[in-house]
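Asker: predicted model, plus sequence, below.
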Amino acid sequence: MLAGFQNVTFEFGARAIVEDATWHIHPNERIGLIGYNGTGKSTLLKLLVGEYQPSKGEVIRSRNTSIGYLHQDLLSFDTSESILQVALGAFERVLLLEKEIEELGKQLEQNHEDEALLHLYSDKLHEMDTLDGYNIHHKTEEILQGLGFANADLQRPYKEFSGGWRMRVLLAKMILQQPDLLLLDEPTNHLDLPSIEWLEKYLLHYQGSVVIVSHDRWFLDRMVTKIVEVFQQGLHIYGGNYSFYQKEKEVRMELQMKAFENQQDFIRQQERFIERFRAKASKAAAAQTAIKKLEKLDVIEAPTNDRPNIRINFSVDKMPGKVLCELKHITKHYGSTRIVTNGNAEIERGDKIALIGANGKGKSTLLRIIAGVESFEGERKWGHNVDESFYAQHQLESLGLNHTLLDELKTCGTQKTDQELRTLLGCFLFGGDDIDKKIKVLSGGEKARIALAKTIISKANFLMLDEPTNHLDMHSVELLIEALNKYQGSIILVSHDRFFVSQTANKIWEIVDEEIKEFKGTYTEYLEWKERMAKRAAENKEPAAGSEKKAEVKKVVEEKPAPTPAPVAEIKVVINKEAKKELQKQQRILQQLEEKINAVTIEKNKMEAQLSDPATYSDKDKFKQTETAYQQLSKELAQLNKEYEAAFEKVMELESKMG
């Protein structure tokens, strides 16, 4: 066991986060730690690393276990060092060795006959080799590139980057440290889709154990093999991914409800018996026994959700025309950065479009162009009867700072009652006294949730949503998905939440080579299509072995004039000579094929070794190249084996004729 809890109770004031909780983390486990916002997931990680101490029980940490902990508080770190230097900080011992070796080298230049100095120098070089210290720069660059940094960025100062990019640098450093236990608090929050996919592939082959706190269901489904849920001050463990947990939890809740109901029936029976017979002398002893039995009873709690299952409902005032927005010859450049050039697209009634892709490709820019808040060249033509509502981070500036949450929702002109508005606020994680808070005291995330709530009750028939799930927990995301699927209007959204996109979009837009590319279908269908296209491209790149030579041979044969008939005696001699030549030729071909098969087999084995090495997955481009090369070699080997069998049969046939 690497770490864990043994009968741990932890309290914040009068509020218990967990009571008598036991959880053991073993080697090579990938665990998702889940629970509603405010249930204490991040607190449990802090307990594991020793930042907090339990009220009761024991936090277990193996003496030899190294722990890496990625969390939002790390963003307070600042430095003028390059991001490459910050990430290289993972190799403290190697960096120290580099300096020591450099200093010893200078000393040896002055005194190269000092044996003690030579031995020390040799020892340091050996330690450097043992630690694989000569490859740390290459490894660090690969990890940073996998997380979305360009080569040109690696020497830029860390302090120049925004919070999201800084978190990527710190994630790279933590991965390079390769701790036995990696604790990741919302690791995908600041990542775009390609970087999330790279992180998935890397962590799937990570040699240590990983505990992940995340609201990204898609990520959890692909990543984890165990779920630990913080629920009703307890830790509930499920052996599977998030989808398995959902099904299993339903079963558990049903069983708990049956057990609760059975116990309640038993309690009522015992109470009726006590009430009836406690005053009778002949039954007093039995009544006292029943009372004691009830006092000792381990009471089963009723299974209740911490969050009510509230519905979010949209209402649309008017029906728009068939085409809501038409983009014609749209061009948008930022200096030398080209986003879209002469782009064309159309949004029709009923479209639910997801704009996806890597950061920096211009998704939010295109959304702002459609919303009419971004300058551009070309034409954006609005359709008939379109009533739009745009949700983005900049919308936070338009909130009334002195309004309460309830007052702010009322500014939308909605006809909803105070109770309906309070219910809606509950969906966005506001409850109790929160509703009477002023907007000015809210955090950035809380303001974002209020702005989204305002968008939802706007009665618009066209919604433009930029990262709407960023500050929501999984339950709220599910409520929003349900609402958007019932919504009668049209939507275009930008999101890195693949589960959210997969459940809401019926079209996918991607900016590729400065063009707006449209895929008519769901996100899952889009991924399947991309996979087919990649496979087809890999097959088309395969060289058609010897096809050109075959064509040339065919041409020569066709053009060669028919030979003059020879006398019969000469024909027999010629046949024997030709057969012998042909046999020798086929034997040479057979030998060459054997050599090729051996060479390709060796190369294929090397590729298999690389694919089984987790380091291969640290660079998504390298992984793709290796995987493609392996597939090509497999096909080439199959073709060579086929040719070898044909050549072998030919040799046997010729030998039998000549024998």
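Answerer: All right, it came through fine.
Asker: C-alpha from now on. contacts and neighbour counts both.
Answerer: Fine.
Asker: the stretch 1-150 of the chain: helices as residue ranges?
Answerer: For the stretch 1-150 of the chain, helices defined by DSSP state H, counting those that start in this stretch occupy the ranges 41-49, 83-88, 92-110, 115-130, 136-146.
Asker: residue 435 is nearest to which of those helices?
Answerer: Residue 435 lies closest, by C-alpha to C-alpha, to one member of the helices of the stretch 1-150 of the chain: helix 41-49, at 24.2 Å.
Asker: give the buried residues for the closest one.
Answerer: 41-42, 44-49 (16 or more other C-alpha atoms under 10 Å).
Asker: repeat for stretch 161-174
Answerer: For stretch 161-174, the neighbour count (16+ other C-alpha under 10 Å) marks 165-174 as buried.
Asker: for residue 392, what are its contacts?
Answerer: Residue 392 makes contacts with 465-468, as judged by C-alpha atoms under 8 Å, 6 or more residues apart in numbering.
Asker: redo the buried residues of stretch 161-174 as JSON lines? Include secondary structure and distance to residue 369.
Answerer: Converted to JSON lines, the buried residues of stretch 161-174 look like this (DSSP: H, G, I helix; E, B strand; the rest coil; distance: C-alpha to C-alpha, whole Å):
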{"residue": "165", "secondary structure": "helix", "distance to residue 369": "25"}
{"residue": "166", "secondary structure": "helix", "distance to residue 369": "28"}
{"residue": "167", "secondary structure": "helix", "distance to residue 369": "29"}
{"residue": "168", "secondary structure": "helix", "distance to residue 369": "29"}
{"residue": "169", "secondary structure": "helix", "distance to residue 369": "31"}
{"residue": "170", "secondary structure": "helix", "distance to residue 369": "34"}
{"residue": "171", "secondary structure": "helix", "distance to residue 369": "33"}
{"residue": "172", "secondary structure": "helix", "distance to residue 369": "34"}
{"residue": "173", "secondary structure": "helix", "distance to residue 369": "37"}
{"residue": "174", "secondary structure": "helix", "distance to residue 369": "38"}
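Asker: what about versus this one:
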Amino acid sequence: MISINNLTFEIGSRALYDEANWHIKPGDKVGLIGANGAGKSTLLRLIVGQYAPTSGTISMAKDLKIGYLNQDLLSYHSDKSILYVAMEAFERQNQLHAEIEDLLAKLETDYSDDILNKLSDRQLEFEALDGYNVEFKAHEILAGLGFSEEEQKRPLATFSGGWRMRVMLAKILLQTPDILLLDEPTNHMDLPSIKWLENYLQAFDGAIVIVSHDRYFLDRIIKKTVESRKGKLTLYAGNYSFYLEEKELRNELQANQFKNQQAKIKQEERLIERFRAKASKAKMAQSRIKALDRMERIEDVDDDNPTVNFSFKFSKPSGRHVVTLDHISKSYPNLEILKNTSAIIEKGDKIALIGANGKGKSTLLRIVAGADNQFEGKSEHGHNVSQTFFAQHQLEALHLENSILAELQAFAPKHTETELRSILGCFLFTGDDAFKKIKVLSGGEKSRVALAKALTADANFLALDEPTNHLDMQSVNILIQALQQFEGTFIVVSHDRYFLDHVANKIWYIEDKEIKEYPGTYQEYEEWASKRLVKTEVKPEKKVKEEPKVKKEKQAPSEDRTRLLSKKNKELSTLEKKIEEQEISVKDLEQKLADEAVYSDATKLQETTRAYNSAKAELTHYQEQWEQLAEEIMELEND
């Protein structure tokens, strides 16, 4: 389909690609990955012909239809409705439709055979191209990407950048290309739209190449992974998770080969040094020197996954209740977001606030952070709460003439330069990068600076709005590590499911204009929500039979139900204590198994292993009981 042979592409004196090779086959679903600056977006531009290779070739069939989504499409401007813009994809159908309308108008005064024949020909072609269904297809795809019927009638120019990008994606999908080249397609998408796009791409018959930092999105779509690194393209025959495992194995093999080769080189150098001065051995020494020069050197493995080695601390811990929301109501003209809802953020909570765009996530986050005071009810911060609020608009608050280091020094004067340089190193600003001016940084680099600032603040409570936007996988991984080490409390809005699953211990979502809470990780919430959806889909049949009970269900909870809820919550607390105690027992037994006195004694090892397996099984049993009980409590609370 597309063949890339010995591709070299130079920018100034730097070779972004150096004799790289890759063959994209029909039906391939590939994730193109690599660090920022590795040339992923550049490679897509080379494929579509926007850039020309320095040397090498990119060959493909002349009639190959390519759909290319990139950030440049944001510059497309139109005062037409987004439905009209999306339907521009059907170029030939639109042309035929216009000709048919024109011929029908002529037919009112001219009944000649010529007009009738032309009309018949155009109608047959229009029908063969499924022209009567193109508007329905456009409606369907726009709806899947989150546009309501009313919004589809609005002009493209009235939408923000992220929403305009969705319209351009809809237009590309409607063109049904042979291959899709998608550069960060999930940027600015909410979770429902991402899931819809996943399902669409899974069923897409053509080839797909995706550049994305969303590893869950990649895992669900791609079958192959191509890594752009050091000017080469390396193929891995699996999804992103497979790539991580396979790369670790390859790195381990390479590290061993490097180690063995270095030992061999040192041995040869010692022999050469020893025999060089002896006339009788000089010829042999020269032969060995030439052999060393000819040796193909194996490179040592680079660490592509920097770790956070700085402890993010604060001077004062907060009280138990960090934020209390009491009977909050919030409305915009013609839109009610929250209605008489209450919630509490407690010390140690790591909350992921999720949901579709337009449901009020960012509004609720601003209320929690104290950045929005135009609402009914009370939002109060607890004892000793010190807060930092990160939002995308704060990138604009960075001082453009400051260096990165000076920006952090002005914000966190209590930290030493060494500490701040260490933090910047965690966020991929190493060496002289710290002295770069803010004004020369990319959007992703500015995001990293703003995040570094947020985490250097003496704050025990963080409110983070889409912190992973513009970050590559390395940077997302660094942020995950930082938040996992953070000992305070935080609430975060994000559409990156991998990120959420690794940082959150509670899920908040807005439903029926109320704040609802799920006590678990994002993955656990997803499983619970999918089961709940199945139950909801079954309910309509029951409602027909049980219609008289509807009124009773709307009444206040009965005493029996309240008593049952209280009982189950007590059971949940008891189980949590048991789980905590059992986890300590399991850890103790793990330490015993690592004790030489135990593993060197067969009898002790057998007894300790048996005790460990028993304790582990009991812990699993308690955890399963907790999950079942938590589901029952959530169902009782939502009934």
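Answerer: Noted; the coordinates are in hand. Computed from a predicted structure; not experimentally measured.
Asker: just the contacts of residue 392 of the first structure now: which is nearest residue 280 of the first structure?
Answerer: residue 468 (67.2 Å).
Asker: if I look at that closest one, how far off is residue 559 of the first structure?
Answerer: Distance, residue 468 of the first structure to residue 559 of the first structure, using C-alpha to C-alpha, to the nearest Å: 70 Å.
Asker: more neighbours: these two, which one.
Answerer: More neighbours surround residue 468 than the other of residue 468 of the first structure and residue 559, with 23 against 9 (other C-alpha atoms under 10 Å).
Asker: so who does that one touch?
Answerer: Contacts of residue 468 of the first structure (C-alpha under 8 Å, 6+ apart): 391-392, 452, 494-495.
Asker: how many neighbours does the aligned residue in the second structure for residue 457 of the first structure have?
Answerer: Residue pairing (TM-score structural alignment): residue 457 of the first structure is matched to residue 456 of the second structure. Counted with other C-alpha under 10 Å, the neighbours of residue 456 of the second structure add up to 24.
Asker: so residue 456 of the second structure is in contact with residue 412, correct?
Answerer: Yes. Counting by C-alpha atoms under 8 Å, residue 456 of the second structure does reach residue 412; the two are 6.4 Å apart.
Asker: can you classify residue 228 of the second structure by secondary structure?
Answerer: Residue 228 of the second structure carries the three-state label strand when classified by DSSP: H, G, I helix; E, B strand; the rest coil.
Asker: need the counterpart of residue 576 of the second structure in the first structure.
Answerer: The alignment leaves residue 576 of the second structure without a partner in the first structure, by TM-score structural alignment.
Asker: OK, contacts around the residue nearest the centre of the first structure?
Answerer: Among the residues of the first structure, the one closest to the centroid is residue 196, at 3.7 Å (C-alpha atoms, centre = their mean). Each residue near residue 196 of the first structure by C-alpha under 8 Å, 6+ apart is listed here: 147, 188, 219.
Asker: again, only this time at 7 Å
Answerer: residue 188 (C-alpha atoms under 7 Å, 6 or more residues apart in numbering).
Asker: pretty sure it is in a helix, no?
Answerer: Yes. Counting by three-state DSSP, residue 196 of the first structure is found in a helix.
Asker: what lines up with it in the second structure?
Answerer: Aligned by TM-score structural alignment, residue 196 of the first structure pairs with residue 194 of the second structure.
Asker: and the equivalent of residue 246 of the first structure over in the second structure, how many neighbours?
Answerer: In the second structure, the residue paired with residue 246 of the first structure according to TM-score structural alignment is residue 244. Neighbours of residue 244 of the second structure under the rule other C-alpha under 10 Å: 14.
Asker: secondary structure element for residue 244 of the second structure?
Answerer: Using DSSP states H and E, the element containing residue 244 of the second structure is helix 240-276.
Asker: ok, then the element right after that helix?
Answerer: Next in sequence after helix 240-276 of the second structure, counting helices and strands by DSSP H and E, comes helix 282-294.
Asker: so which bits of whichever helix or strand comes after that next one are buried?
Answerer: Next in sequence after helix 282-294 of the second structure, counting helices and strands by DSSP H and E, comes strand 321-332. Using 16+ other C-alpha under 10 Å as the test for burial, strand 321-332 of the second structure gives 321-330.
Asker: same question for stretch 74-84 of the second structure.
Answerer: For stretch 74-84 of the second structure, the neighbour count (16+ other C-alpha under 10 Å) marks 74, 81-84 as buried.
Asker: show me where the stretch 501-639 of the second structure has helices.
Answerer: With DSSP H, counting those that start in this stretch as the criterion, the stretch 501-639 of the second structure has helices at 522-545, 550-554, 559-593, 596-599, 602-638.
Asker: looking at the ones you listed, which is nearest to residue 265 of the second structure?
Answerer: Closest to residue 265 of the second structure of the helices of the stretch 501-639 of the second structure, according to C-alpha to C-alpha: helix 596-599, at 37.3 Å.
Asker: pull the residues that contact the closest one.
Answerer: Helix 596-599 of the second structure has contacts (C-alpha under 7 Å, 6+ apart) with 592-593, 604-605.
Asker: tell me the residue in the second structure aligned with residue 187 of the first structure.
Answerer: Correspondence of residue 187 of the first structure to the second structure, assessed by TM-score structural alignment: residue 185.
Asker: go through the contacts of residue 468 of the first structure and name the one nearest residue 18 of the first structure.
Answerer: When the contacts of residue 468 of the first structure are ranked by distance to residue 18 of the first structure (C-alpha to C-alpha), residue 452 comes first, at 32.1 Å.
Asker: right, I'll call it a day here.
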